[in-house]
Structures are given as structure tokens and as C-alpha cells.
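Asks: Task: produce atomic coordinates for the following.
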Amino acid sequence: MTAAASPDASPFVALVDWGTSNFRLWLVDGEGNILGERQSADGMSACAAENRFAAVLEEHLEALNAPLSLPVIIAGMAGARAGWLEAPYVETPTALSDLYRYTVSPEARRPVHILPGLCQKQTGPFDVMRGEETQLAGVIAGGIETGVICMPGTHCKWVDLEEGVVRRFRTAMTGEVFDLISKQSILRLSMPGGASDLNEAAFDHAVLDAFAPTFSLTTSLFSIRAAGLLSTPAENEAASRLSGLLIGAEIAGMREFFAGGKTVHIVASPKLSALYARALHLAGADASPLDGSALVRHGLFAAARKLFIEV
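Replies: Have a look, this model is predicted:
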């Protein structure tokens, strides 16, 4: 799905990744090659109040001269309770190849299918994901059907994947906690510039601190403020230590996922992937970053083939 499309190729489907803040659409042919692409800030938050989902979708499709008969498949927050039409969660364990069976179709000018998210009730603590499951389908499309998948971000997901089935997963609010602490807590006074270039030594020491049996996150956090009052830390030391403590605490809590020497496949931006890989190596785990930029598109295309070709 990386080859250049033929100049005479016709669109097969429109693929949409509809997040909370952002909207992204691809027009692809029957081989998954991109014929056109649109991106905007028309996420769920911008569309929900006035129910602008249908209008926004058509605006972007018209800009790409998409025929009115062209079907659309959507992943993400358009299927949330506050979105266009709720696509109820599918409970784990579940095969990602079967998610197309649970799509919902809102009223629209064309065939529109919204993929569901996943929920966990019996295979672990209550948990949910919406959007990441389509990235996971992209991971499978790329050839990895079994393994541990770590998906860092605002809410980091850890997934136990076995032969294409999500057995269980856990969510860590690491990214959100970092943002809140660095911008709204007393620690903001120790990092007025916010996140900056990584201080590798500070990050590594913080990660190792978090792995200690006697580690306490709340007391360790205040040590960042105390260091700013009693010493002269490097400009980026405080943010790097905060990042190391939070990521280290997350990884320490997820050891059961990669026990026994399992490789952790990381799906994230290059910067986040590098941080998690560094921390995982300090934990004695093997880490393998994956290119997450196209995974949603690949997962959407796999579902589209199930919907419109194979069924």
C-alpha cells in the first residue's frame, strides 16, 4: 500500500481518522494507494455541539471530487457517545479482523460506516479504547499478529495481542499526568519552559528510581521542586526527571506484559518511541519501535476490504 497510484485509478473508499481535536481523510484505490488526502482541526470537539459531522465530511470529500457513491469508513471519536453516532464498544477478547461486523451507519448522503472501540470487563480492570484498535489492525496488516504492543500518548495503551486477538489491555494516563503536573502543579515553577531537549542522565536516573522496590511516585515528584530550590539544575533537568519518573512508574506497573523476555512493539511518534525504548532497555526489555504514521490508514483499509470486497 505504498506504491504510487496509477493516474487512471478510481477511488475505492474514503478512510477517516476522526479524533477529538483533528480530522484526517484519505481517498484510496482498491490497492490502498492514496489518491487524495485532507487534514483539519475538525475533530469531535469542533463538530459535536452543532452536529456538524455530516457537513464536515462532505466538505472534505467534495474538495477531493469524491463521487457521491463513494463509501466511507471511520475510526475514532466520531463513534463516541458524544460523537456522530455511538458505535458501542466490543468486549475483549476479540479478533480485530471482526470489528467491521460491529460498525454503525449514521444518516448521510452516502454509505458511512463507523468502527467500534474496545472495552475490557472480564479480562482485567475496566478499560476502554477508541481509535487505537484501528492502529492495532494496522499492526496486524503489517505482519505482527502476536506480541506486546505499547501505544504511548496522552493515555498510553498496553495490549496483549495473540494471533490477531486482543486478549487484554491496560491504559496509563502518563501523558496527561505529565501535562497537568508540568503546567498546573507547583512543579511548573521548576520547568517554566515546559518540556525541552532530553537530559539523558536525569531521565535515566529517574527511570531507575521508579524501578526500585521502595519507590513512591508522590514523594519522588516533590524532590524535583526541592532540587530547584536547593541546587542549580540544568535547564532541562526537571522536565526530564519528571518524564523519567512517570514513564518508569508506568513500565514498572506493566512488567507482566513483557515478562519472559517478550519484545515490546512501540507505536508512537519518533520522540515518544525513543523515550519508551530507552526506559524499556533500562528495565531489561527488548523494544522495537514501529512506524505509527500509517497504521490507522492500513487498519481502516483492512476493514474496508472486509466490508466491501470479502463479504
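
Asks: C-alpha only now, for contacts and for neighbours.
Replies: OK.

Asks: Leaving out the residues flanking it, which one is nearest to Thr263?
Replies: With Cα to Cα, 6 or more residues apart in numbering as the criterion, Thr263 has its nearest non-adjacent residue at 4.8 Å, and that residue is Asp286.

Asks: okay, now that neighbour: neighbour count?
Replies: Other residues within reach of Asp286, judged by other Cα atoms under 10 Å, total 16.

Asks: Next: the one 4 residues further on.
Replies: In terms of burial, Leu290 registers 18 neighbours under the definition other Cα under 10 Å.

Asks: Name the helix or strand for it, please.
Replies: Per DSSP states H and E: Leu290 is located in strand 287-291.

Asks: Beyond that strand, next helix or strand please.
Replies: From strand 287-291, the next helix or strand downstream (DSSP H and E) is helix 295-305.

Asks: quick one: the strands in the stretch 51-200 of the chain?
Replies: Using DSSP state E, counting those that start in this stretch, the strands of the stretch 51-200 of the chain run over 72-76, 90-91, 94-95, 112-114, 118-120, 127-129, 147-151, 156-162, 165-172.

Asks: All the helices of the stretch 201-311 of the chain, in order from the start?
Replies: 217-230, 237-253, 270-282, 295-305 (DSSP state H, counting those that start in this stretch).

Asks: quick one: which of those is nearest Thr134?
Replies: Thr134 lies closest, by Cα to Cα, to one member of these: helix 295-305, at 5.0 Å.

Asks: Show me how far the closest one is from its chain's centre.
Replies: Computed by Cα atoms, centre = their mean, to the nearest Å, the chain-centroid distance of helix 295-305 equals 15 Å.

Asks: Also stretch 36-46?
Replies: For stretch 36-46 - counting by Cα atoms, centre = their mean - the centre lies 17 Å from the chain centre.

Asks: ok, and what's touching it?
Replies: 18-28, 53, 56, 60, 64, 77-78, 83 (Cα atoms under 8 Å, 6 or more residues apart in numbering).

Asks: Just the buried residues of those.
Replies: 18-20, 22-28, 53, 60, 77-78, 83 (16 or more other Cα atoms under 10 Å).

Asks: to compare against the first, here's another:
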Amino acid sequence: MAADFVAVDWGTSSFRLWVMGCDGQIHGESRGPEGMIYCGTAGFGPVLAEHLNRAKASQNLPVLICGMAGSRQGWLETPYADIPTLVADLASQAIQLPDQLLTELPNFRDIRILPGLAQRDSAHPDVMRGEETQLLGLAHQAIEGLVCMPGTHSKWATLQGDTLTGFTSYITGEMFDLLSRHSILKHSMPESRSIAPDNPDFLAAAEQTIADPSFLTEALFPLRAGVLLNYRDQKETQARLSGLLIGAEVGRQIANRHVKSVTLVGQKGLGALYAAALTHAGVALRCVDAEDTARQGLLATATKIWNLK
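Replies: Model (predicted):
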């Protein structure tokens, strides 16, 4: 069967493209590090054109994009859709790129960007871009309840049927990067950033902040002192920092919601750490692959937009 459309997941520092059929078959793909940050100077059109060429995408195929290409610093800002919302309704709010932005893509006339989601609550304002496509994929599979989506800015969202009712963002991944690279703790960190999910130092630290998330800031400086006084080495310290940060996030969520089960939209490495922390906290997990789920969300949305059969 021939391909029907092109799906693109455009992150802050990554790019993924699939040439797909309406049956879900992948006819070609291309990926790279040309995320929104890179495109700020290189331009979005040339990057997309290059990846379409690499994936051997037929001309005139419609293209559906999710993620940071629709941000304020992206290719074309797409307004946020407000929650609560039926996630399937996002298809009707995709914005088609005008001709003046398609000079590098003259044969691809129908390119659309999905909106992000906004929680317009003055007490708990929040936004997401890209993760909503994973939620579309989950809703398409009739998965509901509390969903954890790890990342630089991880999201915890609640799906009730096909409706997203609320979500919370944590900058846990960014905090790990800032503390390990740009704080006094950087002198106590190894060059390698690999942490095994069964690392006993990771699990012990996670257990502390799962039990009491407020313990986090008190526990940070002793990481530095422990290395200076030869109680721990750098790899142990790095694992403890990760455990403290992820544990505080998990602890906050399960304490607030009395959580018994979570759908974890995981990715290699980071997803395994969240799975270990949640399992250690006694939470039952349903694990799904982040990339597959995003692709399923793009497929369901493209099928609705272009009435693909």
C-alpha cells in the first residue's frame, strides 16, 4: 500500500519523521538533533525538506506536525487548546501553514501543526506541547487514569475517558541538569550520565523523597559534603541526586492523589528510572513506549483531519 501522510514529532532538541499509511505501516523515517533550538538559526523549512528527502516522502503528501514547531519560538505559533477537552478534538484545531512559509517545500501544500494544551487556572497554570499527542495515542487505545510522561519537563495528566481533565508539569530533568552541571554539585559528578534503574543509591535516595518530598532541598548539599569527606564516590552521588529529584516528584504525586496505578509513557533510560521509583513506591504500572504512543496519536489525528481510509 502507498503512504498516506507524513507524521513529525518536533522537539526542543530532537526531530522525528515517519512516512505512514492509514493502516499504521511505516514506509520511511528520518530523525536527527535538529529540534527547535537548531531551527532558530537554520530555519524550519530547510530542516523539514531535508528530512522529507531522506525518508523518500512522495511529493504532495499531507504533513502533520506536533511539538515545539508550534511554540512561540517555533515555525508558526499555534494557540493552546484549553482543558478540559476531548483530546480527539485537537484535530480540528490544527493550523495549516501559509504559503509564505513553504518556499523550501513547494510540493508539500498541506502542512499542519497541532496545538498544545493550556490549563488556564491562576492557582495552577500549566502548558504542554508535544505530550498531548501521546495522550491522543492513549485515548485511541482506550487507556485512561493517571498518566506519567517523563522528560526534561515531565507531565502527569489525568484522562477520564477521552477527556483530559488536568495536568501538572515538573522541571525535574532540567533541575538534574542544572544541579549536576552548573551548581556546586558539579564538582561531585562523574562524566558519565548513565544510571541503572536498579542502582541501590538511586533507589535509597528515591525512597527518602517519596516518603517526604520536602526533604529534597535538605538532602542536596550533603551530596557535596559526602564526596569531600570520602563517604561516597561521584557515581554514587550522581545516582543519589537523580533518585532524590525523581523521588520527590513521585512522592508529591502519589501523596496528593492516593495513587494506586499509573500509565507510564516511557522512553529508554529516563523511563526506566521512573518505573523503578514508582514500583519502589508500590504503584502498579502499565508501561507504554513514548515514541509508539506519539506516532499512534499522530495517526489517529491525521486520519480524522484528512479522512484517510
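
Asks: what residue is smack in the middle of the first structure?
Replies: The residue lying closest to the centre of the first structure (Cα atoms, centre = their mean) is Glu132, at 4.8 Å.

Asks: any idea what that residue aligns with in the second structure?
Replies: Aligned by TM-score structural alignment, Glu132 of the first structure pairs with Glu131 of the second structure.

Asks: residues contacting that match?
Replies: Contacts of Glu131 of the second structure (Cα under 8 Å, 6+ apart): Gly67, Met149, Lys155, Ala294.

Asks: Just give me the neighbour total for the first one.
Replies: In this case it means Gly67 of the second structure. With other Cα under 10 Å as criterion, Gly67 of the second structure counts 25.

Asks: how close does it sit to Asp162 of the second structure?
Replies: Gly67 of the second structure sits 20 Å away from Asp162 of the second structure, going by Cα to Cα, to the nearest Å.

Asks: Check the third one too.
Replies: As for Lys155 of the second structure, its distance to Asp162 of the second structure is 17 Å (criterion: Cα to Cα).

Asks: quick one: the residue of the second structure positioned farthest from its centre from Ile305 of the second structure, how far?
Replies: Farthest-out residue of the second structure from its mean C-alpha position, per Cα atoms, centre = their mean: Leu229, at 38.0 Å. Using Cα to Cα, Leu229 of the second structure is found at 61 Å from Ile305 of the second structure.

Asks: Check Met1 of the second structure too.
Replies: With Cα to Cα as the criterion, Met1 of the second structure and Ile305 of the second structure are 20 Å apart.

Asks: Out of those two, name the residue with the larger neighbour count.
Replies: Ile305 (16 against 8).

Asks: just checking, what residue in the first structure corresponds to the more buried one?
Replies: By TM-score structural alignment, Ile305 of the second structure lines up with Leu307.

Asks: what about the nearest residue to that match once chain neighbours are set aside, how many neighbours?
Replies: Spatially, and ignoring its direct neighbours in sequence, Leu307 of the first structure is nearest to Tyr100 (6.5 Å; Cα to Cα, 6+ apart). Tyr100 of the first structure sits with 20 neighbouring residues when counted by other Cα under 10 Å.

Asks: ditto for Gly24 of the second structure
Replies: 14.

Asks: Can you tell me how far the counterpart of it in the first structure is from Val13 of the first structure?
Replies: When the first structure is aligned by TM-score structural alignment, the residue opposite Gly24 of the second structure is Gly32. Distance, Gly32 of the first structure to Val13 of the first structure, using Cα to Cα: 9 Å.

Asks: same deal with Asp204 of the first structure?
Replies: Counting by Cα to Cα, the gap from Asp204 of the first structure to Val13 of the first structure is 46 Å.

Asks: which position in the first structure aligns with Ser154 of the second structure?
Replies: So Ser154 of the second structure corresponds to Cys156, using TM-score structural alignment.

Asks: how about the closest residue to that match other than its chain neighbours, what does it touch?
Replies: Nearest non-adjacent residue to Cys156 of the first structure, counting by Cα to Cα, 6+ apart: Ala172, 5.0 Å away. With contact taken as Cα under 8 Å, 6+ apart, Ala172 of the first structure is in contact with His155, Cys156, Lys157, Glu250.

Asks: surely Ala277 of the first structure meets Pro289?
Replies: Yes: judged on Cα atoms under 8 Å, Ala277 of the first structure makes contact with Pro289 at a distance of 7.4 Å.

Asks: Can you name the residues that contact Trp18 of the first structure?
Replies: Per Cα under 8 Å, 6+ apart, neighbours of Trp18 of the first structure: Arg24, Gly43, Met44, Ile74, Ala75, Gly76, Met77, Ala78.

Asks: quick one on the thing from earlier: most widely separated two among the buried ones among the contacts of stretch 36-46 of the first structure?
Replies: Most distant of those, by Cα to Cα, are Val28 and Gly83, 24.5 Å apart.

Asks: Secondary structure element for Arg24 of the first structure, which one?
Replies: Arg24 of the first structure belongs to strand 23-28, assigned by DSSP H and E.

Asks: mean deviation of the very next helix or strand once past that strand from the second structure?
Replies: Heading C-terminal from strand 23-28 of the first structure, the first helix or strand you meet, by DSSP H and E, is strand 34-40. On superposition with the second structure, the mean distance recorded for strand 34-40 of the first structure (mean Cα distance after the TM-score superposition for the first structure) is 1.2 Å.

Asks: mean deviation of the helix or strand immediately after strand 34-40 of the first structure in the chain from the second structure?
Replies: The helix or strand immediately downstream of strand 34-40 of the first structure is helix 44-47, counting by DSSP H and E. When the second structure is superposed, helix 44-47 of the first structure averages 1.9 Å from its matched positions, counting by mean Cα distance after the TM-score superposition for the first structure.

Asks: the helices in the stretch 51-200 of the first structure, which residues?
Replies: Using DSSP H, counting those that start in this stretch, helices in the stretch 51-200 of the first structure cover 53-63, 132-141, 174-184, 200-211.

Asks: Leu275 of the first structure matches what in the second structure?
Replies: Aligned partner of Leu275 of the first structure by TM-score structural alignment: Leu273.
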